[in-house]
Each structure stands twice: as C-alpha cells, then as structure tokens.
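Student: Structure for this input, please:
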Amino acid sequence: MECYTSDSCDSDAREQKTLDLSGQQLDSSSAESALRERAHSEKKSSEQYEVMLLHCNRIAHFPDSVASFVNLRVLDISNNGLHTLPDILESCPLTSLIAKNNCLSNESLPKSFCNRGAELKELNLSGNLLTSFPDQLLDLPTIKYLYLGGNSISNVPRDVWKMTSLQVLALGGNKIIDVPDSVGQLKHLQMLVLSENNIEQLPASIGKLNHLRTLLLHKNRLRTLPTEIITLKCLTELSLRDNPLVVRFVRDISLQPPTLLELAARTVKLHEVRLQPGDIPHSLYEYLHNAHHCVNPKCKGVFFDSRVEHIKFVDFCGKYRLPLLQYLCSSKCIQNVGSWESRESDPVSRGYMMKKVLLG
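Tutor: Take a look at the predicted model:
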C-alpha cells in the first residue's frame, strides 16, 4: 500500500521559530515534560514558536502543553501511535496539521477542525484507522491540501463540493467503490489520487475539473473511462496501471426499454417543439432540459434515462488503446460505429493527448 505524504504547506519560514523534538523516542509523559519545560524556560518562550515537530516518537496521548504555544501554525505529530486528537485548533491558530501514520479513528478526531485566528489549509491524516470520510472536514471551505490515503474509507460524501478551495485530494489506498458526481464541482482541484481502491466507474463530471494536472487511478477495477476525460486540457499525468481496462473490442448493449414519458420527451426534442414555462407542468419542463445528445454524429436523437453503453477505443502513442465509455440513444446507432468513429478522429488532438497518458 502506498503512503501519500504532504509537502505542500504554505509556510515560508519553517527553519525559523521551530521547536524540533522529533525522533527522540519521547513517550507521552516525557514529551509533556519537555514541552512544559520549554514553554516556561524563558519569558513568553511559548509565544515565539510557529512550527512544532513531534514526529517519530512514541506519543500515544496528545500532550496538553501543546495548547500553551498560542502562535503555533504548523504541527507535525506523525508516526507516534497517537490514539486521540483533541480540539487543539481551539488554542492554536494552525494552518497545517500533519498527523499521518498514527492510530486515529473517526471517533478519536475532534468534533471540529475550525480554529481561531487562522484557517486550516493543510490536513494530513493518511495512514490511520479511518473507516469513513470525516464529516467535520466538510466545514473547511478554505482547506487546500487534504491527505486521507492509507485508511479504510469506504465512501466519498456527496457534499465534498463544499470544500471549494481544494487543490489536492489524496484518497489512495482505501476501500472506495463509488465516486460522486459532486467531485466535478471542485473547480480548483489540481491533483486527485484515487489509486488502490475498488472503483469500477468514474463520473462524467470529472471532465469539469479544468485545472486538474494529476489523476492517479492505478490499482482499481476500472474497465472503461468516461469520454469526458479527454477534455482535461491541463492533465499531465494519468496513471491507469493494474486496472482491468478492456483490451479487445467489446460491444456491450444494455438497453432498458424507454418509458412512455421518455418516448414523448424524445419526440418533443426531435421535432423541436417550442414550449414556454407554464405550457406544461414544471417537472416536465425541467425533465426536457435534462436531455443528452447521442454521440453518433449521424444521429440527431436524444436520450434521458434509457441509453446504450458503447466502448470507444482511442489510440495513444501508437501503443495503447484506451477504452472510453460512451452513450448512444438506441442500438441502431451502434451498427455502423466504425465508419463514423474513424471520421471523427482528429490527429491533431490525438497528438496533444499522447503527451498526457501514463499507463505504467
């Protein structure tokens, strides 16, 4: 299992005003004594430190004296076997909290990560015992870097969109099966790590991540990718190794018969019947605006809920054939799929994407 670590703190002066007690084999009692002694050794001594390094010790219980360092901005208490994390942010205006590789569970986390006088920008809880995405993190709209890899998290909450400032979201090495559509609303996301999970399918909304540079998907259960992934213009790294991606031509037609509602709606859209709000019930008016166009350029049809899944292969580097999942309005649109797919291929755009895909 890979461990994802953080090196993206915004602090500019880590060498200055740093209290370094790392790697000294301190247990909870000796760490408490060392901090208390340092805090009272000089007048206002505890107020001068902005960075505290306590990693690589044997601190199972969080030292109470940390709270006396009232100007602390960065705290690294990783690799300790820590069992509880108190509401330290109520006393210290932390912008970076690194507590990776401990024994923290969901129940042992503070009820809130909101702090006084500052805004938490980086949180690293990777390599702990979390079984679900901590709900209290959704109340951190200013957090930029979130590392939760190497836990046992089984879900990504739909409300993840509330973390509007996220630039890095690392969830590798968990037990995630589904990725919600709301991930596509993280407009500032530059790095998304979903490797080493049980993900079988990605939402099409991932194509809305216009600033995404790194997308790590290796060691999952992906058989196809959403076509929208090729619209990610900033993407420079896409890792797909160790996925059961389709390696041969597949024609997988799974069509549920359309309902009368869908048939009527398709007819309205096909004949371009103009309707105004009030002409029909509001629910039907909204339904008509949820139509999806068939990807076959020869077809002018639309679909709503009933669709045909089709695998389209895109060549990369003349060596790899990447399967992308598309949706058609009916099985008739798949009969001459080879002819229209070959004509719609753009060698210029293919060359552009060749630089962007890493499969190993």
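
Student: From here on, just use CA atoms for contacts and neighbour counts.
Tutor: Fine.

Student: Might one say that Tyr252 is in contact with Glu309?
Tutor: Actually, residue 252 is Asp rather than Tyr. Yes - if you go by Cα atoms under 8 Å, Asp252 and Glu309 touch, sitting 6.3 Å apart.

Student: Neighbour count: the two, which is higher?
Tutor: Glu309 (18 against 10; other Cα atoms under 10 Å).

Student: part of a helix, is that one?
Tutor: No - Glu309 sits outside any helix when classified using DSSP: H, G, I helix; E, B strand; the rest coil, being strand.

Student: Now do the contacts for it.
Tutor: Asp252, Ile253, Ser254, Leu255, Leu325, Gln326, Tyr327, Leu328 (Cα atoms under 8 Å, 6 or more residues apart in numbering).

Student: Apply 10 Å and report the result again.
Tutor: Residues near Glu309 by Cα atoms under 10 Å, 6 or more residues apart in numbering: 251-255, 325-331, 334.

Student: Please check those and keep the buried ones.
Tutor: The neighbour-count criterion (16 or more other Cα atoms under 10 Å) marks Leu325, Gln326, Tyr327, Leu328, Cys329, Ser330, Ile334 among the contacts of Glu309 as buried.

Student: want to put them side by side, so please do this one too:
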Amino acid sequence: MEIHEGAAAAVGDGVLDFSRLSLSTFSTDGVSEERKRDTRQLYLNYNRLLALPSSVCVFCNLEFLDISNNGLSAICEGITRLGNLRTLVAKNNRLDEFSLPKEFGCLRLEVLNFSGNRFTEIPLQCTKLPRLQSLSLGGNRLKSIPAEIENLTSLELLYLGGNLITAIPPEVANLPYLSYLVLCDNRIQSVPPQLTRLHSLRSLSLHNNLLTYLPREILCLVHLHELSLRGNPLVVRFVKEMTYDPPSLLELAGRTVKSGNIQYYPGDMPADLLRYLDLASKCPNPKCAGVYFDSCVRQIKFVDFCGKYRLPLMHYLCSPECTSPCSSNPPSDADSEDESSVPAARLQRVLLG
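Tutor: As a prediction, the model looks like this:
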C-alpha cells in the first residue's frame, strides 16, 4: 500500500500522521511540495515497514519523526539529510548496532528513543550527538555501557533499564547535566563511587539488580530526590565482609610516617616511595588518626535515610579495631556522624519494596 496525503489518519498544521494504516511501503508521491516543506512532525508508527526509505528526506524541515512499532531492521542514509530533526522515536523494531548509517552522529538530535530493539551495544554513532538531552535504550540486549558515553555532555536523561548490563563505567560521572539515570532490571553488582560527581542527579533507578551495598559517596549526591533499590540483595540480606590482609612492611612504614606527621622531602627517598606516600587514605573513623594504603577492612555500614530506611554503604577502615561490633547494635561513632550529616529532606523517596 502506498501513502498519499488523503490516506493520513490525521493531518494538521505541520503534522502528517500515517500511523496504524498497516503500510508496508512508503511513497510521498501524493504529498504536495508545500506539505513536504511545511511538515514538522511525521508519524509512521504501528505499520509494517521493514526499512525506512530515503524518501523520508523530502520533509526537509522535519523536527519530529516517530517510526515505532514497525519491523525496521535498518534506518536509511537519507535520514542524515534531515538537518532540523530534533526527536527520533524508533521503539519496538528490529534495529541493532549495524542498523544506523555511518553519519548518524552528524544529526542535531536532542531526543533519541531506541527502546525495545535488538541492540547488544550502544552504537558509537549515538555517542557523537553532542546536543542529545534524552537517550533511551531500554529493553534491548546491552551488556555494557561504552566509555564514550561521556561525550554526551548535554544529556539529562539516560534510560538503560531492562538490559544485561553488569557494570556502570565511571565515565557516566562525566555527564554534568544528567538528572535521571535509569538502570533498573539489569545485572549490576556495584555502583562506582565516581557517581558522586553527578551534581545534577535527581533520580537514580537501580531496582532489580544484584547490588549488595552502595558506596558511601552516594551521600554526596545532594540533589538526589529518588533512589529505587527494590529487588536487590541489599534489600533482602545485608552482607558484611571482614576479610583483612595484614599490611606489608612497606605499608607499616608508610603508616608510621603519615600517622606520626614525620617530615620528609623529595631528596630523602626514591621517587616511587614519594608517590606511594601520596596515596595514603585517611581512616574515616573520627576516633582514629590512622591511614591506610593497600591493606584495609572492607565493611558494610548502615546509614539512616529519611529516618526510615537504613541503607548498607561500603565503608573502608584502616584496621579491624576500627569496625563496629555488629550491624544489629547501635551505630558506632563513625556511623552516627555520617547519619547526622544527612539532612532529613535529602531523599524524598527511597523505594525498597
């Protein structure tokens, strides 16, 4: 069936709607030149298109294109000639990382929705869209997030729920305007502490993953208003790991220098030892003046959010003597200091179940 202007279900000023017409081919022969020039929004969703033909580029001023719920396995090269296109919605098709034209990254897109397709990785063309504000790739087969995601410096919403992702790369923290990060229904086991740099983050969806703890740095997300954690092991069972490797002689010496505030100068020791001393981490326990380098206690601590939920956060201490006796006992001084520093209005919603 060919498209002609009279077949459109709804035609308005700047809008052509050919959705739900069971179309298998796309022809613009019946569309006037004036209509082609004036069309700003084009709806071709819920048809039977297997490929987006290059004739779509005749709508030279197109700003919005919806090609969802077809059988598309490829997007034509002609789409790259739509210099005004700002929104592309291509949900529920058969697209994968080989379906996009090579120059797709030259578009000036602000909203891109590829949810419900067959992507196993995020195409690098998608990471070359500097104006992109919203990227949705939920319900695909993604196994990872590329480090090049950091190139999307205008991104405000990143929706990657319902995939096979196992890790969050620290490069996600380089997105200065990211406000909504959706990573639910994946296989993520940990949250990188670098996410503390997401100063604009308001909502973080991590439900239905494999998290057993959260990094303590999450307390620094001062604008976070919603944190979704239901369906994670940290909600079902709290893990406390007390393995501790004794410090080496090198570390013991380094601790002595740092803890005793012993003065040293570049000429006093080899450069590699100077670099080593610069790596010292101060024990977060306020009653301990110690430091550590490689050897520390990896512990789960419980921090109160909103006076209702106690979340397990990863905690590193310099020795077993700094640990609290038991998670079921009242919080230690180190814990209570962190808890008191969390304003009551910080997280408006903590979704644990």
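
Student: Quick check: the aligned residue for Ala167 of the second structure in the first structure?
Tutor: Counting by TM-score structural alignment, Ala167 of the second structure lines up with Asp178 in the first structure.

Student: what's the nearest residue to that match if we skip its chain neighbours?
Tutor: Ile199 (5.9 Å; Cα to Cα, 6 or more residues apart in numbering).

Student: My guess is the one you found contacts Ile177. True?
Tutor: Yes - if you go by Cα atoms under 10 Å, Ile199 of the first structure and Ile177 touch, sitting 4.4 Å apart.

Student: Which of these two has more residues huddled nearby?
Tutor: Per other Cα under 10 Å, whichever of Ile199 of the first structure and Ile177 has more neighbours is Ile199, with 20 against 17.

Student: Where does that one fall, secondary structure wise?
Tutor: Secondary structure assignment for Ile199 of the first structure, by DSSP states H and E: no helix or strand.

Student: In contact with it, which residues?
Tutor: Lys175, Ile176, Ile177, Asp178, Val179, Leu217, Lys219, Asn220, Arg221, Leu222, Arg223, Asn243.

Student: show me the contacts for the fourth one.
Tutor: Pointing back at Asp178 of the first structure there. Neighbours of Asp178 of the first structure in contact, by Cα under 10 Å, 6+ apart: Ser154, Asn155, Val156, Pro157, Asn197, Asn198, Ile199, Glu200, Gln201, Leu202, Pro203.

Student: Of those residues, which ones are shared with the second structure?
Tutor: Contacts conserved in the second structure for the contacts of Asp178 of the first structure, using both residues aligned by TM-score structural alignment, their matches' Cα atoms under 10 Å: Ser154, Asn155, Val156, Asn197, Asn198, Ile199, Glu200, Gln201, Leu202, Pro203.

Student: Now check the fifth one against the second structure: what is it aligned to?
Tutor: With TM-score structural alignment as the criterion, the equivalent of Asn198 of the first structure in the second structure is Arg187.

Student: Leu250 of the second structure in helix, strand or coil?
Tutor: What three-state DSSP gives for Leu250 of the second structure is helix.

Student: tally of neighbours for it?
Tutor: When neighbours are counted by other Cα under 10 Å, Leu250 of the second structure registers 12.

Student: Hmm, it is touching Leu273, no?
Tutor: Yes - the pair Leu250 of the second structure / Leu273 is scored as a contact, 9.2 Å apart, by Cα under 10 Å.

Student: Can you list the buried residues in the top helix by length along the first structure?
Tutor: Longest helix in the first structure by number of residues (criterion: DSSP state H): helix 28-40. Going by neighbour count (16+ other Cα under 10 Å), the buried part of helix 28-40 of the first structure is Ser28, Ala31, Glu32, Leu35, Arg36, Ala39.

Student: Give me the residues contacting it.
Tutor: Looking at what lies outside helix 28-40 of the first structure - Cα under 10 Å, 6+ apart - the contacts are 19, 21, 24-27, 41, 45-49, 54, 57-66, 68-69, 80, 82.

Student: Can you pull up the most central residue in the second structure?
Tutor: Residue closest to the average C-alpha location in the second structure (Cα atoms, centre = their mean): Leu181, at 4.7 Å.

Student: Packing partners of the helix or strand where it lies?
Tutor: Assigned by DSSP H and E, Leu181 of the second structure falls within strand 180-182. If you count contacts as 3 or more Cα pairs under 10 Å, 6 or more residues apart in numbering; DSSP states H and E, strand 180-182 of the second structure packs onto strand 157-159, strand 203-205.

Student: centre of the chain versus the last one, how much separation?
Tutor: Right, strand 203-205 of the second structure. From the chain centre to the centre of strand 203-205 of the second structure is a distance of 9 Å (Cα atoms, centre = their mean, to the nearest Å).

Student: Where does whatever helix or strand comes next after it end up in the first structure?
Tutor: Downstream of strand 203-205 of the second structure, the first helix or strand assigned by DSSP H and E is strand 214-215. Using TM-score structural alignment, strand 214-215 of the second structure corresponds to residues 225-226 of the first structure.

Student: which ones are touching the closest residue in space to Asp245 of the second structure that isn't next to it in sequence?
Tutor: Excluding the flanking residues, the one nearest Asp245 of the second structure by Cα to Cα, 6+ apart is Ser295, at 6.0 Å. Applying Cα under 10 Å, 6+ apart, we find Ser295 of the second structure in contact with Tyr244, Asp245, Pro246, Pro247, Ser248, Glu251, Leu252, Tyr316, Leu317, Cys318, Ser319.

Student: I'm done for today, thanks for sticking with me.
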